[in-house]
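Q: Take a look and give me a structure for this.
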Amino acid sequence: MNTRNGQVKKGERLARRIARAGVCSRRQAERLIAEGRVRVNGRVVDTPAINVTEEDEILVDDTPLPRPEPVRLWRYYKPRGLVVSERDERGRPTIFDSLPPDLGRVITVGRLDLNSEGLLLLTNDGRLARALELPSHGWRRRYRVRAFGNISPSALEALKEGIEIDGVRYGPIEATLDRAEGANKWFTFVLREGKNREIRRICEHLGLKVNRLLRTAYGPFQLGALKKGEVVEVPRKQLKEQLGRLLDEIENANGP
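A: Reported below is the predicted structural model:
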C-alpha cells in the first residue's frame, strides 16, 4: 500500500482504477500488472496492492488510461438459455455474447439463472453494482412465477416470516396466487435478498415445480415493455432521482 510521509495514500486500488476506465475486468487488470504491462508515473509496477489517484499517470501497454465515464445503468431483458457470466466453462452461450458490441464493458447487478428471464440491470461501475446488490438497501425484487402443483394459502402466508431449507435461511417473502392456467398457477413473488435459485428452491420445498420464472422489477426499475434481448439505458435524470445520495457518493469517490 502506498504511503506518503508515513501516511496511507488516498485513492483506489490500481486494478480497480484500470477496470473502472473500461480497459478490462479487475481480474484481468491484475494479470496485466503481474505481467509488467502497467506503469504508474513512469515506473513498472508488479503488484495491484497500491493506491492511485487522478493525479497519477497510468499507462497500460504504453497507452494512457482513459478517464472513467460517468456512472451509467441499463435495463436488459435477459432471455432464457443464456448464462450470466463473461464466459462459461461448459461452453454455453452467455449474455455477453448477445449484448450490443457498442455497449462497452458492463457489469451485471446480481444474476438470473440459465432458465430464468426478465429484468437484469447492467452498469459500467462495479461500486454501483455491489451497492445495488446489498440486502441492506432493501430493494425489492419482483418475479412472476408459473408453477405446477397445489399449495395452500396458509403456506404462502407463512413465507412472510421467512423459511429455512436444508440449513439455509431465506428472509421474508411476499407470495400471492394470481390465477390458474390449466394445471399451472401464476404467482407473484417479492423478496429483498435474492439468494442463488431462491424461488426455485422454495417452490420445490413447497411441492411446486417452476416452469417459468420472470423478473419484472428490481427496486424502482421495471422490465416494462422491453422485448427479449433488448437493452435500454436508464436516463441520467431518472438515475439521479432513484439513486440520489448513493450516486453522488459513488461519483465523488470516483473523482472528477
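Q: going forward, measure contacts and count neighbours with C-alpha atoms only.
A: Will do.
Q: any idea how far the residue lying closest to Arg17 once chain neighbours are set aside lies from Arg39?
A: Sequence neighbours aside, Val52 is the residue nearest to Arg17 in space, at 7.7 Å (criterion: C-alpha to C-alpha, 6 or more residues apart in numbering). Going from Val52 to Arg39 by C-alpha to C-alpha, to the nearest Å gives 12 Å.
Q: Does the residue nearest to Pro135 when sequence neighbours are not counted belong to a helix, a strand or coil?
A: Excluding its sequence neighbours, the residue lying closest to Pro135 (C-alpha to C-alpha, 6+ apart) is Glu193, at 5.3 Å. With DSSP: H, G, I helix; E, B strand; the rest coil as the basis, Glu193 sits in coil.
Q: mind listing what Glu193 touches?
A: Glu193 sits next to 134-135, 141, 171 when contact means C-alpha atoms under 8 Å, 6 or more residues apart in numbering.
Q: how close does it sit to Asn51?
A: With C-alpha to C-alpha as the criterion, Glu193 and Asn51 are 32 Å apart.
Q: Then Glu133?
A: Relative to Asn51, and taking C-alpha to C-alpha, Glu133 is found at 25 Å.
Q: just Val60 next, same as before
A: For Val60 relative to Asn51 (C-alpha to C-alpha), the value is 16 Å.
Q: And the biggest strand by length in the chain, what's buried?
A: Assignment by DSSP state E gives strand 209-218 as the longest strand of the chain. Applying a neighbour-count criterion of 16 or more other C-alpha atoms under 10 Å, one finds 209-210, 212-218 buried in strand 209-218.
Q: Please give the structure of this sequence too, so both can be compared:
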Amino acid sequence: MERLQKVIANAGITSRRKAEQLIIDGRVRVNHQIVKELGTKVSFQDIVEVDDIPIEKQTKSHTFLFYKPRGVISSVKDEKDRKTVTSFFEDFDYRLYPVGRLDYDTSGLILMTNDGDLANGLMHPRNKVDKVYVAKIAGFLTKDEIRQLQKGVVIDGKKTSPAKVKVISSDSKKKTSIVRLTIHEGRNHQVKNMFKAVGHPVDKLSREQYAFLDQTSLVSGKYRELSRQEVAQLKELIVK
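A: Take a look at the predicted model:
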C-alpha cells in the first residue's frame, strides 16, 4: 500500500506536493470515487484517476517543446474559458502540464510534460535555467539603462538577478527598439516589469529559447516531442 499522492507523483503526472493539491481539489478518484483525504493509501489493484484519466495511461514520461501563440493561457484550465496550452494536446491519451508560464499576450517556447520531477527541477530557482526573450520596447535603451538591467533592477522590493542584454535593432521613426534579454528567473511578468523599471514599456514579447532549445522548425501553435538525448540534457541542468 502506498500513499495516494506518492502513487500519482511516481506516475510522472506531477510533483508530490502538487498531487496533494489535486486530491484536495477533488480531481482524483479511487475506484471511481472522489477522494480528498491526503492519508489515503492505495494498492496496485486500485483504479486511480486524475481528471478522469487513469494514471496507468500516464506512466511513460513525455516532454514536448511547444510554440505558444499569443492569446493562449499557460495553464490546464481557465476560469474565463479561454484557450489553454493543454487544448493543443487534447487528442493524447495522457495528460501534459506546462513547465512554468508565459503571459497570455506573450508568444514563444514553453515545455509541456508529464514528468513532475523534471518540471519542478527546471522551475527551481537554484538551477538557473536560462530563458531568452525578444522584446519590442518603446524608446531606446541608454548605456546606463542596459547596465541597470545587466546588474538587476528592483521589482516589488526585490532585486532581479543579473541579465544578459543585447539591442538587436532600433527604429528612429517609430521610436522603438528590439532587445534580446536572457534571464533565469521566472517571476510574474518579470521581463515586462524589468523594462518598465527602466522606463521602456514592452509592446510585444516572445520567448525564443529555453535552455539550449530554440524555435528552429517550430511555428506558432506547433510542437515537437523532445528526444531522449534532449531530455537527458535538461536533466543535467537540474541540481540533485
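Q: Please state their TM-score.
A: Remark: TM-score between the superposed chains equals 0.81 [TM-score structural alignment, normalised by the length of structure 2]; 228 aligned residues with a C-alpha RMSD of 3.1 Å.
Q: Please identify the next secondary structure element, helix or strand, after the longest strand of structure 1.
A: strand 221-222 (DSSP states H and E).
Q: burial of the residue nearest to Gly39 of structure 2 when sequence neighbours are not counted, as a residue count?
A: Distances taken as C-alpha to C-alpha, 6+ apart put Arg3 closest to Gly39 of structure 2, at 6.4 Å, once the chain neighbours are dropped. Here the number of neighbours of Arg3 of structure 2 (other C-alpha atoms under 10 Å) works out to 13.
Q: now the helices for structure 1?
A: Ranges of helices in structure 1, per DSSP state H, are 14-20, 26-34, 95-98, 126-133, 153-158, 198-205, 236-243, 245-254.
Q: With structure 2 overlaid, how far apart is the shortest one on average?
A: Helix 95-98 of structure 1: mean distance to aligned residues in structure 2 after superposition is 2.4 Å, counting by mean C-alpha distance after the TM-score superposition for structure 1.
Q: And the first one, by the same measure?
A: Comparison of helix 14-20 of structure 1 with structure 2 after fitting gives an average deviation of 3.7 Å (mean C-alpha distance after the TM-score superposition for structure 1).
Q: Show me what that helix is packed against.
A: helix 26-34, strand 51-52 (3 or more C-alpha pairs under 8 Å, 6 or more residues apart in numbering; DSSP states H and E).
Q: one more time with 7 Å, if that's ok
A: On a contact count with 3 or more C-alpha pairs under 7 Å, 6 or more residues apart in numbering; DSSP states H and E, helix 14-20 of structure 1 meets helix 26-34.
Q: Nearest the middle, which residue of structure 1 would you pick?
A: The centroid of structure 1 falls nearest to Val109 when counting by C-alpha atoms, centre = their mean (1.2 Å).
Q: got a list of what the aligned residue in structure 2 for that residue touches?
A: The alignment partner of Val109 of structure 1 in structure 2, by TM-score structural alignment, is Val99. With contact set as C-alpha atoms under 7 Å, 6 or more residues apart in numbering, Val99 of structure 2 has these partners: 110-112, 119.
Q: hmm, 10 Å instead?
A: Contact analysis of Val99 of structure 2 by C-alpha atoms under 10 Å, 6 or more residues apart in numbering lists 63, 74-75, 110-116, 118-123.
Q: Spit out the contact partners of the aligned partner of Lys196 of structure 2 in structure 1.
A: Lys196 of structure 2 maps onto Glu204 in structure 1, with residues paired by TM-score structural alignment. By C-alpha under 10 Å, 6+ apart, the residues touching Glu204 of structure 1 are 147, 149, 210.
Q: Which of these are conserved in structure 2?
A: Mapping these onto structure 2 (both residues aligned by TM-score structural alignment, their matches' C-alpha atoms under 10 Å) leaves 147, 210 still in contact.
Q: Common neighbours of Val52 and Arg39 of structure 1, please.
A: Joint contacts of Val52 of structure 1 and Arg39 (C-alpha under 10 Å, 6+ apart) are Ile58.
Q: what's the spacing between the equivalent of Leu205 of structure 2 over in structure 1 and Arg179 of structure 1?
A: Leu205 of structure 2 maps onto Leu213 in structure 1, with residues paired by TM-score structural alignment. The gap separating Leu213 of structure 1 from Arg179 of structure 1 is 15 Å, by C-alpha to C-alpha.
Q: got it, and Gly207 of structure 1?
A: Taking C-alpha to C-alpha, one finds Gly207 of structure 1 at 17 Å from Arg179 of structure 1.
Q: Give the aligned equivalent of Asp46 of structure 2 in structure 1.
A: In structure 1, Asp46 of structure 2 lands on Ile58 (TM-score structural alignment).
Q: Determine the number of other residues adjacent to that match.
A: Residues near Ile58 of structure 1, counting by other C-alpha under 10 Å, number 24.
Q: Grab the nearest non-local neighbour of it.
A: Closest to Ile58 of structure 1 by C-alpha to C-alpha, 6+ apart is Val40, at 4.7 Å.
Q: I am finished for the moment; much appreciated.
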